[in-house]
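Colleague: turn this into a structure:
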Amino acid sequence: MWYGQLVIGPPGSGKSTYVAGVTHILKQINRKTVIINLDPFIENDIYEADINISDLIDIEKVFSDMGLGPNGTLIYCMEYLLINIDWLEEKLNTYKDCYLIIDTPGQVELYTHNDALKNIILRLNKLNCRLTSVHIVDSTLCSDGYKYISSLLLSLCSQIHLELPHVNVFSKIDLLKYFKNDLKFPLSYYVEAQNLNQLILYETYKNGSSSEDENLSYNYNKNLNNKTTNTNIENYNKNIYKINLVFLNY
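Modeller: Model prediction:
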């Protein structure tokens, strides 16, 4: 049996840094870990993957032979991995009883509506892999109310689609000090993700207009946003964020 984390999040949110940091911490307590990289585009020296999708599929060959763009290539790679899931299963069987940390591509369609990654997870479940999805979100998005709410909706879509236990993690928390003047509320407000109508109200009136037509538009958007947040986020009551306290000092 394996336990582990499926690390998801938009491009540039800090997934690879998180993977490297968590791996470093686990090794300090003598926990056997395995890093699985499912992003064929990734090129970094932050960590060395034990299992790498690039060993299964040549991304340059996909580009040249299939004539696909970046997003299409990633979807093709995930679907190719699903077809050849035996390759991943054989690799896993050489790391019995290790803790899994799975780094994924940043293209959100892979974990919001495309089924390839979801079906890969289902196959891993049959191997007794017990995973938790860890959604990494750039904490500087809190400086913009609408971007913050968008990240909540993305997190909720991912949670529902992947059907895994789910944790949201704010990354780059050290950079938030440069945006403190743009935060409308204390950090604890964004961590709890409740009473979002207050944030919508603030953003609506901040961008208000004296034009009657524009005021009608603002009122419509405010009502729509209130219904969206109350129905899809607050009532679901699971989008509570954790602060990422992983520091890389090595």
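Colleague: only C-alpha atoms from now on, for both contacts and neighbour counts.
Modeller: Noted.
Colleague: quick one, strands of the chain?
Modeller: Per DSSP state E, the chain carries strands over the ranges 2-8, 33-37, 51-52, 99-103, 129-138, 166-171, 241-243.
Colleague: turn the ones you listed into JSON lines, columns for distance to Val19 and mean neighbour count.
Modeller: Converted to JSON lines, these look like this (distance: least, CA to CA, whole Å; neighbours: other CA atoms under 10 Å):
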{"stretch": "strand 2-8", "distance to Val19": "8", "mean neighbour count": "20"}
{"stretch": "strand 33-37", "distance to Val19": "8", "mean neighbour count": "22"}
{"stretch": "strand 51-52", "distance to Val19": "14", "mean neighbour count": "18"}
{"stretch": "strand 99-103", "distance to Val19": "7", "mean neighbour count": "23"}
{"stretch": "strand 129-138", "distance to Val19": "10", "mean neighbour count": "23"}
{"stretch": "strand 166-171", "distance to Val19": "12", "mean neighbour count": "22"}
{"stretch": "strand 241-243", "distance to Val19": "15", "mean neighbour count": "17"}
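Colleague: one more to put side by side:
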Amino acid sequence: MEKETDYKISFVNLDPGCEYLLYSHDFDIRSIITTRDIMIREKIGPNSAMVRAMELMEKRIENIVAGIVKLLGDICIIDTPGQMEIFIFMQLELKLLKKSKTSVVRLMFSS
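Modeller: Next up, the predicted model:
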């Protein structure tokens, strides 16, 4: 996509439960947290592990934002968990935007 435009595009994966990505990413939350590791460590199921992952992401929000802001180009596409309600109800999206102090126009969330 970047080759077809004059924009620098960054790709971010914020889905700790994702097993396979169809694109290369510039930042991947799975380098910090995965739901599989949480399931094994805490002996819980996938839904509880996703909620727990969101809690852990919230605690590490400063590091996550620093990693994302460092690579921001003109457009940043952020892939979020398919269970969007978890991401929204935990208000992680809003906290990311507030902490990054970045224009919403530059950030695009998808699930």
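Colleague: re the thing from before, any chance of TSV for the strands of the first structure, columns distance to Ser155 of the first structure?
Modeller: TSV is the format used below for the strands of the first structure (distance: least, CA to CA, whole Å):
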stretch	distance to Ser155 of the first structure
strand 2-8	9
strand 33-37	21
strand 51-52	26
strand 99-103	17
strand 129-138	7
strand 166-171	7
strand 241-243	10
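Colleague: closest one to Asp45 of the first structure among those?
Modeller: Taking CA to CA, strand 33-37 is the member of those nearest to Asp45 of the first structure, at 12.8 Å.
Colleague: average gap between the closest one and the second structure?
Modeller: Compared with the second structure after fitting, strand 33-37 of the first structure deviates on average by 0.9 Å (mean CA distance after the TM-score superposition for the first structure).
Colleague: in the second structure, point out the residues matching that strand.
Modeller: Aligned by TM-score structural alignment, strand 33-37 of the first structure corresponds to residues 9-13 of the second structure.
Colleague: contacting residues around the matching stretch?
Modeller: 1-2, 24-30, 68, 71-80 (CA atoms under 8 Å, 6 or more residues apart in numbering).
Colleague: and for stretch 117-134 of the first structure?
Modeller: Residues contacting stretch 117-134 of the first structure (CA under 8 Å, 6+ apart): 1-8, 78-79, 81-82, 85, 89, 110-111, 159, 161-162, 164-169.
Colleague: was I right about Asp74 of the second structure contacting Tyr7?
Modeller: Yes. Under the criterion of CA atoms under 8 Å, Asp74 of the second structure makes contact with Tyr7 at 5.6 Å.
Colleague: what residues are up against Ala49 of the second structure?
Modeller: Thr35, Arg36, Ile38, Met39.
Colleague: one more time with 10 Å
Modeller: Contacts here follow CA atoms under 10 Å, 6 or more residues apart in numbering; on that basis Ala49 of the second structure touches 16-17, 34-43, 55.
Colleague: what lines up with it in the first structure?
Modeller: Ala49 of the second structure maps onto Thr73 in the first structure, by TM-score structural alignment.
Colleague: and if you look at Thr35 of the second structure?
Modeller: So Thr35 of the second structure corresponds to Ile59, using TM-score structural alignment.
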